[in-house]
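Participant: From the sequence below, what's the structure:
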Amino acid sequence: MADASSRTDTSTVLDTDDKNQMVDGQSGAIVPSNSSDRSDRSDKPMDQKVLRRLAQNREAARKSRLRKKAYVQQLESSKLKLASLEQEINKARQQGIYISSSGDQTHAMSGNGAMTFDLEYARWLEEQNKQINELRTAVNAHASDSDLRLIVDGIMAHYDEIFRLKGVAAKADVFHILSGMWKTPAERCFLWLGGFRSSELLKFQLLVNQLEPLTEQQLLGLSNLQQSSQQAEDALSQGMEALQQSLADTLAGSLGPSGSSGNVANYMGQMAMAMGKLGTLENFLRQADNLRQQTLHQMQRILTIRQAARALLAIHDYFSRLRALSSLWLARPRE
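Facilitator: Predicted structure coming up:
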């Protein structure tokens, strides 16, 4: 009865405490009951929200790192492109040295287009010398007007050819044509937009003294042509000055506060604008050559055929003396 009573007491105790404790079947240790598990399950929804938020933060951070990496790669690529462009520019500046056949000028070539034009201009000049000698002989021999007209028309067509060649060469290297490196040094002293000033050819010292007698109508026509040529030259010169100022402002705008280049995107944008403005140089050269060409043809229409022949001889002799002056200058004795 004592054993039964103790078992009953033990059973009663276990039943009473089962709600809060349980005995480990193996070790006999008392462990917490399921009440704590229920509290853990009540915390799980909050834990899932935290985990979801952390996952979202990690994803946002990952995307941010990817964007930053892509931006850095873009900057590196732009730097490489800039470095490649600078190398191309330096290579173009350091290309081979070209010596003209006359030996009186040496200049750097920037491409096959410039070299091709120099050779074509040398051939053009040689052919012009032949035509001028033929014209001089005809004038001295008092050839008929019809014979003189054939020669004069051939020389005028030859002038048209050099303007065409310059237009083609300008598309390849407009700076070479504008610089006048295909001419002699003395000619370059009087260079204006890649050639001669039309108004200079119509001054009395050059033409009028060679063409006397001239009628009043011819004098008025030449004077008006000289003034209109001067006005057109002034307009083109002002346009070139405005272009140079605009280019200077554009290049200055690409500099950072410290005087060095700013960020890559701004630099590339400013340089693209400058490149677009440089494209107008070819248009200025074409307008200047059109002015020269039209002035020559208008002068021919004002003059008689014999006067036009003497005018072409005077113009050729003027440029021949400039070329001779260059040769004498380069051949001068040096101490």
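Participant: contacts, neighbours, all on C-alpha from now
Facilitator: Will do.
Participant: now the strands: where do they sit in this protein?
Facilitator: 21-23, 30-32, 97-99, 106-108 (DSSP state E).
Participant: Contacts for the third one next, please.
Facilitator: Translated: strand 97-99. Residues from elsewhere that reach strand 97-99, judged by Cα atoms under 8 Å, 6 or more residues apart in numbering: 105, 106, 107, 108, 109, 115.
Participant: what would these look like in a markdown table with distance to residue 258 and neighbour count?
Facilitator: As requested, these are arranged in a markdown table below (distance: Cα to Cα, whole Å; neighbours: other Cα atoms under 10 Å):
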| residue | distance to residue 258 | neighbour count |
| --- | --- | --- |
| 105 | 41 | 17 |
| 106 | 39 | 13 |
| 107 | 36 | 13 |
| 108 | 34 | 17 |
| 109 | 35 | 21 |
| 115 | 41 | 18 |
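Participant: and for comparison, fold this next one:
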Amino acid sequence: MVGLGGGNALGNGHFENWGDSGLADNSQQTDTSTDVDTDDKNQYIRVPSGAVTVVDSVDQSSARPGDQKTLRRLAQNREAARKSRLRKKAYVQQLETSRLRLTQLEDELKRARQQGLYMSAGICGDQTHPTGLNVAMAFDMDYARWLEEHQRLVNELRSVMNSHLGDAELRVLVDGIMSHYDEIFRLKGVAAKSDVFHMLSGMWKTPAERCFMWLGGFRSSELLKILGNQLEPLTDQQLMGICNLQQSSQQAEDALSQGMEALQQSLVETLSSNSLGPTGSGNVADYMGHMAIAMGKLSTLENFLYQADLLRQQTLQQLHRILTTRQAARALLVISDYMSRLRALSSLWLARPKN
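Facilitator: So this is what the prediction gives:
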């Protein structure tokens, strides 16, 4: 058998030069690539002289100790690569299965909501006095339609932005998206009258969105921070306007948050009053009186949600007035992209492998 340093062939006598095959990279290091399929009958060894020496599997027993060590190392590398590919393939298949299952669950949930709405409609007759559950389901469906239409408007706006059309076309689309935001605030206001807890909990949004929710929606001040580095160069007057808008939004949010904390503390004091006594003590009149007081305090939640949505709506309107048409279009795209990424994050989280 000829040593590795030579250019002669081993085993079956075949010889292939790196330069002729187009596979060489002129490296002087030993190649331990793991891309060789385990079903191959021949094994390839790169040698310093630039040649590939082919060793027939039946002749491996006659190789020198150093050659056998190299062959064992290559065999181990191939086996490790094979197992790695199998693990990767299994992981990809698991991700695909999780994605399909998530899609199936979303479809089932949508059908269940529709069936629940129809069943409630049958029970309530003419729907003159809809139940809170029915209103929540109806809002969830309205929001899904609103979100679909919103995405369509955003895609159209993005297309116009990329085509470099004039500001006249952009202005029409920007105004359309602004009006569309007004619609969701109106829908939330109607639904809050029947089920304010559903609106405040954000169950109509994805888990990641709910993680960042404040009083049933986004924080205006945080939204302005996101936009800070995303808009086109701003004039000093625009920078001052956005800075003032952010400060006023923060102050309004702090006031509403303090109001909510005061309401919660007041409810705790009312429900934990010693004069209530246990429900079976017989003092029903006192018990009902305190519960009526608590109910009256809870009724203010609807006003907190209304004030928070009004702040969000006014922030968008003020921002629209501060920016140029093209800047406003860019701002709407940034806001939409941020919300879309939160929804995508939720989907990825739900579809993650749970080992």
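Participant: Out of the strands of the first structure, flag the one nearest residue 70 of the first structure.
Facilitator: With Cα to Cα as the criterion, residue 70 of the first structure lies closest to strand 106-108 of the strands of the first structure, at 41.7 Å.
Participant: tell me the contacts of the counterpart of residue 136 of the first structure in the second structure?
Facilitator: Superposed on the second structure with TM-score structural alignment, residue 136 of the first structure falls opposite residue 158. Counting by Cα under 8 Å, 6+ apart, residue 158 of the second structure touches residue 333.
Participant: any idea how far residue 158 of the second structure lies from residue 345 of the second structure?
Facilitator: Distance of residue 158 of the second structure to residue 345 of the second structure, given as Cα to Cα, to the nearest Å: 22 Å.
Participant: what does residue 93 of the second structure give?
Facilitator: Counting by Cα to Cα, the gap from residue 93 of the second structure to residue 345 of the second structure is 20 Å.
Participant: Between those two, which has more neighbouring residues?
Facilitator: residue 345 (16 against 12; other Cα atoms under 10 Å).
Participant: counterpart of the more buried one in the first structure?
Facilitator: In the first structure, residue 345 of the second structure lands on residue 325 (TM-score structural alignment).
Participant: That match touches residue 188, doesn't it?
Facilitator: No. Between residue 325 of the first structure and residue 188 there is no contact under Cα atoms under 8 Å: 11.9 Å.
Participant: sorry, back to before: just put the strands of the first structure in JSON lines and tack on distance to residue 43 of the first structure.
Facilitator: Shown next, in JSON lines, are those (distance: least, Cα to Cα, whole Å):
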{"stretch": "strand 21-23", "distance to residue 43 of the first structure": "22"}
{"stretch": "strand 30-32", "distance to residue 43 of the first structure": "18"}
{"stretch": "strand 97-99", "distance to residue 43 of the first structure": "85"}
{"stretch": "strand 106-108", "distance to residue 43 of the first structure": "82"}
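Participant: The corresponding residue of the first structure for residue 266 of the second structure: how many residues sit nearby?
Facilitator: Matched across to the first structure, residue 266 of the second structure falls on residue 246, judged by TM-score structural alignment. By the criterion of other Cα under 10 Å, residue 246 of the first structure has 14 neighbours.
Participant: can you tell me how far the equivalent of residue 309 of the first structure over in the second structure sits from residue 166 of the second structure?
Facilitator: With TM-score structural alignment as the criterion, residue 309 of the first structure lines up with residue 329 in the second structure. Taking Cα to Cα as the measure, residue 329 of the second structure falls 12 Å from residue 166 of the second structure.
Participant: Neighbour count: the two, which is higher?
Facilitator: The residue with more neighbours, out of residue 329 of the second structure and residue 166, is residue 329; 25 against 12, by other Cα under 10 Å.
Participant: what sits against the more buried one?
Facilitator: 157, 161, 170, 174.
Participant: from those, which is closest to residue 353 of the second structure?
Facilitator: residue 157 (36.3 Å).
Participant: Look up how far residue 70 of the second structure lies from the closest one.
Facilitator: According to Cα to Cα, residue 157 of the second structure stands 61 Å off from residue 70 of the second structure.
Participant: Please identify which of the two sits among more neighbours.
Facilitator: The neighbour comparison of residue 157 of the second structure against residue 70 (other Cα under 10 Å) goes to residue 157, with 24 against 14.
Participant: looking at it, the more buried one is touching residue 170, isn't it?
Facilitator: Yes. At 7.0 Å, residue 157 of the second structure counts as touching residue 170 under the criterion of Cα under 8 Å.
Participant: Give me the distance between residue 235 of the second structure and residue 325 of the second structure.
Facilitator: 14 Å.
Participant: more crowded one of those two?
Facilitator: Neighbours were counted for residue 235 of the second structure and for residue 325 using other Cα under 10 Å; residue 325 has more, 21 against 10.
Participant: what residues are up against that one?
Facilitator: So residue 325 of the second structure contacts 167, 170, 171, 174 (Cα under 8 Å, 6+ apart).
Participant: Type out the ChimeraX command that picks the buried ones from these.
Facilitator: A single ChimeraX command selects the buried members of the contacts of residue 325 of the second structure (16 or more other Cα atoms under 10 Å):
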select :167,170,171,174
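Participant: sorry, back to before: what's the distance between the match of residue 136 of the first structure and residue 174 of the second structure?
Facilitator: For residue 158 of the second structure, the distance to residue 174 of the second structure - Cα to Cα - is 11 Å.
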